[in-house]
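Q: Build me a structure from this.
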Amino acid sequence: MIDILGYCAAFLTTASFLPQAIKTIKTKDTSGISLLMYVMFTIGVFAWLIYGTFRKDIPVIIGNAVTLSFAITILRMKIKYK
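A: The predicted structure follows:
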């Protein structure tokens, strides 16, 4: 049961970034996004990914791996389209 909760949490938190990533990619508008916040967030997600890897916690690994790819995409665009 706890694994189901983990997978649900990972899915919801990861899926929540998809609309922002799609909007940012389509419009290339990053004016409403804080660079410092996204740098800190991306580092935090990467740390969670490493943590999940060491703990062998599949929901944490999957959720953060996908979220990290979204976060890096948005961060790169924020830097490129200041």
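Q: From here on, just use CA atoms for contacts and neighbour counts.
A: Fine.
Q: which residue sits closest to residue 29, ignoring its sequence neighbours?
A: residue 81 (7.3 Å; Cα to Cα, 6 or more residues apart in numbering).
Q: Distance check, the residue most central in space within the chain against residue 14.
A: Nearest residue to the geometric centre of the chain (Cα atoms, centre = their mean): residue 67, 2.6 Å. Taking Cα to Cα, to the nearest Å as the measure, residue 67 falls 5 Å from residue 14.
Q: and if you look at residue 61?
A: Residue 61 sits 11 Å away from residue 14, taking Cα to Cα as the criterion.
Q: which of the residues in the strand or helix carrying residue 77 are buried?
A: Per DSSP states H and E, residue 77 falls inside helix 58-80. By neighbour count on 16 or more other Cα atoms under 10 Å, the buried set for helix 58-80 is 58-72, 74-75, 77-78.
Q: Check stretch 23-30 too.
A: 24, 28, 30.
Q: for comparison, sequence B:
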Amino acid sequence: MKPEAVTALGLVAATLTTVSFLPQVLRTVRTRDTRSISVGMYAAFVTGVGLWLIYGLLMQDVPIVVANAITFVLSGIVFLLKLRYG
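A: Just a heads-up that it's a prediction; the model follows:
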């Protein structure tokens, strides 16, 4: 597989996994209802995504950086709302 195709595959995967967070973020922002959200899960997830972001930056891997930067912000919003309204 050509490097460009591998990058494109990574970008498609990154887009799909990142976009999957939008419904949760929009619902949580709109309703402020965080009762069903696990603070432990989101703490671990946001930390893991942050580490993936650092890894992607160190490796200079665009799909990893883009996906994890966006996912870090989106999951961070839900995490902060959980801490505030939880």
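Q: With respect to residue 18 of the first structure, which of the buried residues of stretch 23-30 of the first structure is nearest?
A: For the buried residues of stretch 23-30 of the first structure, the residue nearest residue 18 of the first structure by Cα to Cα is residue 24; the value is 9.8 Å.
Q: what residue of the second structure matches up with the closest one?
A: Taking TM-score structural alignment, the alignment pairs residue 24 of the first structure with residue 28 from the second structure.
Q: Quick check: that match touching residue 34?
A: Yes - at 6.6 Å, residue 28 of the second structure counts as touching residue 34 under the criterion of Cα atoms under 8 Å.
Q: which residues are common contacts for these two?
A: Common neighbours of residue 28 of the second structure and residue 34, using Cα atoms under 8 Å, 6 or more residues apart in numbering, are residue 81.
Q: ok, which stretches of the second structure are helices?
A: Using DSSP state H, the helices of the second structure run over 3-19, 22-31, 39-59, 62-85.
Q: Would you mind measuring from residue 73 of the second structure to residue 38 of the second structure?
A: For residue 73 of the second structure, the distance to residue 38 of the second structure - Cα to Cα - is 17 Å.
Q: So what's the residue count around the equivalent of residue 59 of the second structure over in the first structure?
A: Correspondence of residue 59 of the second structure to the first structure, assessed by TM-score structural alignment: residue 55. Neighbour count of residue 55 of the first structure, defined by other Cα atoms under 10 Å: 11.
Q: again, but for residue 17 of the second structure
A: Close neighbours of residue 17 of the second structure, defined as other Cα under 10 Å, add up to 14.
Q: Let me know the distance separating it from residue 73 of the second structure.
A: Using Cα to Cα, one gets 14 Å for the distance from residue 17 of the second structure to residue 73 of the second structure.
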